[in-house]
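Undergrad: pasting the structure only:
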């Protein structure tokens, strides 16, 4: 479920986050998995999701399913 940030993942964060410290970063682990970590703790653990689950989550955010305030 989690590995340290020294793993070979190529982490990225949203361009909407600017230089702010409160963001998450995502990386493709394999063809079928997405990893998510706290940008304030890059050496900490990360969560891993099936890429299909991640895609559904992002689509729901775009549709306004979640109140992100």
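TA: Looks like it arrived, so ask away. Note that the coordinates shown come from a computational prediction; the quantities given were computed from them, not determined experimentally. Numbering: from 1, shown residues only.
Undergrad: CA atoms for contacts and neighbours, from now on please.
TA: Fine.
Undergrad: list the helices and strands the helix or strand encompassing residue 58 packs on?
TA: Using DSSP states H and E, residue 58 sits within helix 51-62. Contact partners of helix 51-62 among helices and strands, from 3 or more Cα pairs under 8 Å, 6 or more residues apart in numbering; DSSP states H and E: strand 33-38.
Undergrad: next, the one to line up against it:
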């Protein structure tokens, strides 16, 4: 949970290097891509939620 109340989720990892509540900064490695659950191949499921509802993450991501 971020200071502004947003929640970020990263799923289908093969290994995690952080735990919920850990402080992470830009560039930190938080895990390794995996294929857990019912996924059909290795990938990262990234999600942002606010007040328990998923929201579009594109407004939070910088583009090149």
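TA: Cool, the structure landed. Nothing here was measured: the structure is a model prediction, and the numbers come from that model.
Undergrad: now what about the TM-score between them?
TA: After superposition, the two chains reach a TM-score (TM-score structural alignment, normalised by the length of the second structure) of 0.28; 35 aligned residues with a Cα RMSD of 3.7 Å.
Undergrad: ok, back up a step: what angle sits between the helix holding residue 58 of the first structure and strand 33-38?
TA: Calculated by axes from the mean of the first three to the mean of the last three Cα atoms, to 10 degrees, helix 51-62 of the first structure forms an angle of 50 degrees with strand 33-38.
Undergrad: for helix 51-62 of the first structure, which positions count as buried?
TA: Applying a neighbour-count criterion of 16 or more other Cα atoms under 10 Å, one finds 51, 54 buried in helix 51-62 of the first structure.
Undergrad: now residue 16 of the second structure: how far from residue 32 of the second structure?
TA: Relative to residue 32 of the second structure, residue 16 of the second structure is positioned 7 Å away (Cα to Cα, to the nearest Å).
Undergrad: and what of residue 45 of the second structure?
TA: 12 Å.
Undergrad: neighbours around the residue nearest to residue 49 of the second structure when sequence neighbours are not counted, how many?
TA: Of all residues not flanking residue 49 of the second structure in the chain, residue 7 sits nearest, at 5.1 Å (Cα to Cα, 6 or more residues apart in numbering). Close neighbours of residue 7 of the second structure, defined as other Cα atoms under 10 Å, add up to 16.
Undergrad: does residue 7 of the second structure really touch residue 53, like I thought?
TA: No - with contact defined as Cα atoms under 8 Å, residue 7 of the second structure and residue 53 do not form a contacting pair (9.6 Å).
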